[in-house]
Structures are given as structure tokens and as C-alpha cells.
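In: have a look at this prediction, sequence included:
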Amino acid sequence: MTPNLHISYHPVIQTKLSQLRQKDNTPKIVRELTHELAVLLAYEATMNLKTSKTKEMMSPYESYKGTELAERIALVPVLRSGLGLLDGFLQMLPDAHVLHLGLYREKISLQPVEYYNKLPQNADVDLCIVVDPIIATGNTAVATVNILKEWGVRGSQIKYVSILGSLQGISQLQTEHPDINIYAAAVDDTLDENGYIRPGVGDTGDRLWNTLF
């Protein structure tokens, strides 16, 4: 545990996470709960964004100085399951850039394999918010941050937001990248031999997109 790890103990987040864990949820319910958790986690992860005063504006009674976000923000969904969080974050940050990264976990080695990268040539942003529902082994999370740093952003410019992490995965991400901020609804203690968190929430990609056959 470090000051850069932010676990939410908000009662609504904890209730919705408990509901998401339920194995009999339909894909529709999984998507709805994931979206709702995304909005709540977006609120938590954006509480310290910088703002600036803008032009003179008018309320129904008198003039006032407007306020707007002062940072150029990029949302980085890790395909495919990160797409389940994206709309919730866009609801909070509708003008954010969306930069897709595709990584999958190889079944034998459990190591990440990059298959899609839509980062522009220049890292012309102030903050990257990575959205990835699960930090299991931590390998994909570490690889994602590696890609962003190689692209040109500093660790202080990266926030990694997940619904759930394993103790092992969070520890690995903190060890490899102690300079980033991590936000999660909870951390489970156990990671099994197949790289799945226990009790966990299952395979979020399969549950979101109804590919459990």
C-alpha cells in the first residue's frame, strides 16, 4: 500500500461491486453495473483535476467567472474489456481524447501481447486515464504503462483505473511503476494458477460481450 493507491470505500461503489460479482447476472446487467461503477470511479479519479477561470458569464441574477477543466485529458481503454468503462468516463469527460490500446493475455505464459495501438504520433496531453476493469497478474497493466511512457508521458501523468485488482497484480504494478496513481473499487487477496482473481468478478470481457460459450 502506498499513497498512490486509492481504494474506494464508498458504500454505493461497494454495493454495486458486490452485485457485479454475482455469477447469474445477464450481460445486460453486467454492462449496466460496469457503466455505473465507471461513472462513480471517474468521479473519484478526477477529484484533483486542475481548473481555470474562463470568460465572464451570467447567472439569472448577476455575472460570474466561469470554470473549466485546464488539462488536456486522454482516456485509454485497454481492449476489449476496457470498453465497458469508457462510456461512463466519457459521461464525466465528454471532450476527452480516446486512445485505444489492444492487449490480450497469452493463455500459457499469462504474458500480455499487444495487437492494437491507436496512440497518435505526439503525446500532446496532460493526463492519461487508463480504464481497465481488472488488474489480475499485473502484466497487462505494466505493459500498458510501459507503452504510454515510451510514447512520451510521465508516470505522474498517468492514472490507472480498475474495478478490481488482485493483491499480486497491484503490487507488481506499484513495483514497476511507483510514480503512477492507481484507483480501484477493491483488492482481492487471491490469484489462482490460471491468473484469475478469487472471488473476483469472472472474465469481464466475456461477461460484458456475451462470449461465454
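Out: Good, I have the coordinates.
In: could you use CA atoms for every contact and neighbour count after this?
Out: Noted.
In: which outside residues touch the strand or helix carrying Leu164?
Out: According to DSSP states H and E, Leu164 maps onto strand 158-166. Residues outside strand 158-166 that contact it (CA atoms under 8 Å, 6 or more residues apart in numbering): 17, 37-38, 41, 45, 127-137, 145, 180-191, 197, 200.
In: swap in 6 Å and give it another go.
Out: 127-136, 180-189 (CA atoms under 6 Å, 6 or more residues apart in numbering).
In: now the angle from the longest helix along the chain to strand 158-166?
Out: Longest helix of the chain, by residue count under DSSP state H: helix 27-45. Here helix 27-45 runs at an angle of 130 degrees relative to strand 158-166 (axes from the mean of the first three to the mean of the last three CA atoms, to 10 degrees).
In: filter the contacts of strand 158-166 down to the ones in strands?
Out: Judged by DSSP state E, those include 127-131, 134-135, 181-188 as members of strands.
In: about what we covered before: in the longest helix of the chain, what's buried?
Out: Neighbour-count burial for helix 27-45, counted by 16 or more other CA atoms under 10 Å, picks out 27, 30-42, 44-45.
In: kindly report the same for stretch 91-100.
Out: Buried residues in stretch 91-100, counted by 16+ other CA under 10 Å: Leu93, Ala96, Val98, Leu99, His100.
In: any figure for the gap between the second one and Val76?
Out: If I follow you right, that is Ala96. Per CA to CA, to the nearest Å, Ala96 is found 10 Å from Val76.
In: the structure to be compared is supplied as follows:
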Amino acid sequence: MSAPTPTPQVHHVTHPLVQHKLTLMRNKEASSTTFRTLLGELAMLMAYEVTRDMPVQMVETHTPLETMQSPMIDGKKLVFASILRAGNGMLDGLLRVVPNARVGHVGLYRDPQTLQAVEYYYKMPADMAERDVIAVDPMLATGHSAVAAIDKLKAAGPRSIKFLCLLAAPEGIATLQAAHPDVPIYTAAIDRELNDHGYILPGLGDAGDRIFGTK
């Protein structure tokens, strides 16, 4: 399946630093420590892109010299919704940029036979109706986990939802857009296709295993 052409709802982050660090992460010889460090750095860089259009309001600010009107983020605190377990690897980098953000978790695993997402945990902050949510998972492969997570998030009625990942497969993009065409996708790469086991090709392997050193 050929990579889809990015649309207004698919944001391909092509900054040279993002692409350089992603190439280092793809290397199968990279240790778990190196992989985690690069993932945190990449998440931090991509945080600037995914928050670029956050609403702001002008507030009165007193500098040492005079009073002025200057912008501050508007509304309740942002929520980073980590899709477990690999999403947790992105949180440190994101929270370095937005340290006051709240964090929620959606626990999902992929059934190895059906490749469908199975939920085992869900916890979000209060007052979701007044919050903007960024769902985070390093990989958008089949798209089933992302769809299931966003189904749950939408039930909480947040002000907006975005999806942030490092790698996306065309199949995953198509699945997520079909189910939630209103949710923008931010990714550092759109890879070629999925293999028979639902892994992204050329990809970077299982992100969770590489983050945590498991098999």
C-alpha cells in the first residue's frame, strides 16, 4: 500500500532534527537507553508542532519597565493521553515542553489473532469537557488501538483531540481517518506498509519492547 499524500488532517513533521533522530532510532543496534533518550528528544521536538495552534488569550503582564498585554494559553490544562504501554515513553519529552499538562492513560493490548485492541485500563483527569487532549502512541500501525482509545476519549467530551505518533502506516492512517475524520494526525514518518503480523515496514520494531528492553 503506498503512503497517502498528507492532507490538512495528516501533519507530516519533516524537520531535519526530527528526521535525523528518527533514523537513529530505527537502527536495530540502538540500545534501550539510546532508544528511550531519542524518543524523549523526538517527543519534545514534536510537542512544538502538535501544540502550534493552541488557543491563547491576552492577559495583563507587569514587566520591570511597564504594563503590557501578552499571550497565555487559554482554558483548562492540556491533557496528554498515553496509550499504554509505549505511549509512556513519549511523556517525559512532552512534559518538558508543557510541564503543567495533565496526564491520562488508556490501557490497550493488541489481540495477536484478530489484531483488534482490547482495553484493560482507563483513567483521565476531571473536567474533560473544558480540556484539549493529545493522544500519544509511538506507532500508528493497524489503527485499531488508536480508534479504540479515541472512542473512549470522545465519550468524556473533551474540547478537542489530536493524535501524535512517530511512525504511521498507510493502513493505520486510513483506519483512524475513517473512524474519526475530525482528529488530526501528527507523525514524523509515513512508512510503506504493514506486514502480516501488523508491524510497520520498514518501521523500527516493537516500540514498547525497545523502550523497556523486553521481548
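Out: Received, thanks. Note that the structure is a prediction, hence the values are computed from the model and not measured.
In: dump the buried residues of stretch 91-100 of the first structure to CSV, plus secondary structure and distance to Leu83 of the first structure.
Out: Below are the buried residues of stretch 91-100 of the first structure laid out as CSV (DSSP: H, G, I helix; E, B strand; the rest coil; distance: CA to CA, whole Å):
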residue, secondary structure, distance to Leu83 of the first structure
Leu93, coil, 15
Ala96, coil, 15
Val98, strand, 11
Leu99, coil, 11
His100, coil, 9
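In: tally of neighbours for Gln111 of the first structure?
Out: 16 (other CA atoms under 10 Å).
In: map it onto the second structure.
Out: In the second structure, the residue matched to Gln111 of the first structure (TM-score structural alignment) is Gln116.
In: re the thing from before, the longest helix of the first structure aligns to what range in the second structure?
Out: Helix 27-45 of the first structure maps onto residues 32-50 of the second structure, going by TM-score structural alignment.
In: show me what Ala148 of the second structure lines up with in the first structure.
Out: Here Ala148 of the second structure is matched to Ala143 in the first structure, going by TM-score structural alignment.
In: from Arg154 of the first structure, how far out is the equivalent of Asp182 of the second structure over in the first structure?
Out: Counting by TM-score structural alignment, Asp182 of the second structure lines up with Asp179 in the first structure. Per CA to CA, Asp179 of the first structure is found 8 Å from Arg154 of the first structure.
In: now do Ser166 of the first structure
Out: From Ser166 of the first structure across to Arg154 of the first structure, the span is 25 Å (CA to CA).
In: these two - which one has more neighbours?
Out: Ser166 (25 against 16).
In: that one maps to what in the second structure?
Out: Counting by TM-score structural alignment, the partner of Ser166 of the first structure is Ala169.
In: how near is that match to Met46 of the second structure?
Out: In terms of CA to CA, Ala169 of the second structure sits 18 Å off from Met46 of the second structure.
In: next: Arg26 of the second structure.
Out: Relative to Met46 of the second structure, and taking CA to CA, Arg26 of the second structure is found at 17 Å.
In: go on, Met25 of the second structure?
Out: Distance, Met25 of the second structure to Met46 of the second structure, using CA to CA: 15 Å.
In: could you do Ile73 of the second structure as well?
Out: 18 Å.
In: what of Thr37 of the second structure?
Out: 14 Å.
In: next one: Ala141 of the second structure
Out: Taking CA to CA, one finds Ala141 of the second structure at 19 Å from Met46 of the second structure.
In: excluding covalently adjacent residues, which one is nearest to Leu45 of the second structure?
Out: Val18 (6.9 Å; CA to CA, 6 or more residues apart in numbering).
In: what lines up against that neighbour once you look at the first structure?
Out: With TM-score structural alignment as the criterion, Val18 of the second structure pairs with Ile13.
In: next one: Gly107 of the second structure
Out: Counting by TM-score structural alignment, the partner of Gly107 of the second structure is Gly102.
In: that match contacts Tyr116, correct?
Out: Yes - using CA atoms under 6 Å, Gly102 of the first structure is in contact with Tyr116, at 4.4 Å.
In: the more surrounded of these two?
Out: Remark: of Gly102 of the first structure and Tyr116, Gly102 carries more neighbours, 19 against 13, as counted by other CA under 10 Å.
In: what residues are up against the more buried one?
Out: Val78, Leu79, Glu114, Tyr115, Tyr116.
In: how much does the helix or strand that contains it stray from the second structure?
Out: Here Gly102 of the first structure, judged by DSSP H and E, is contained in strand 101-105. Following superposition, strand 101-105 of the first structure is found to deviate from the second structure by 0.7 Å on average (mean CA distance after the TM-score superposition for the first structure).
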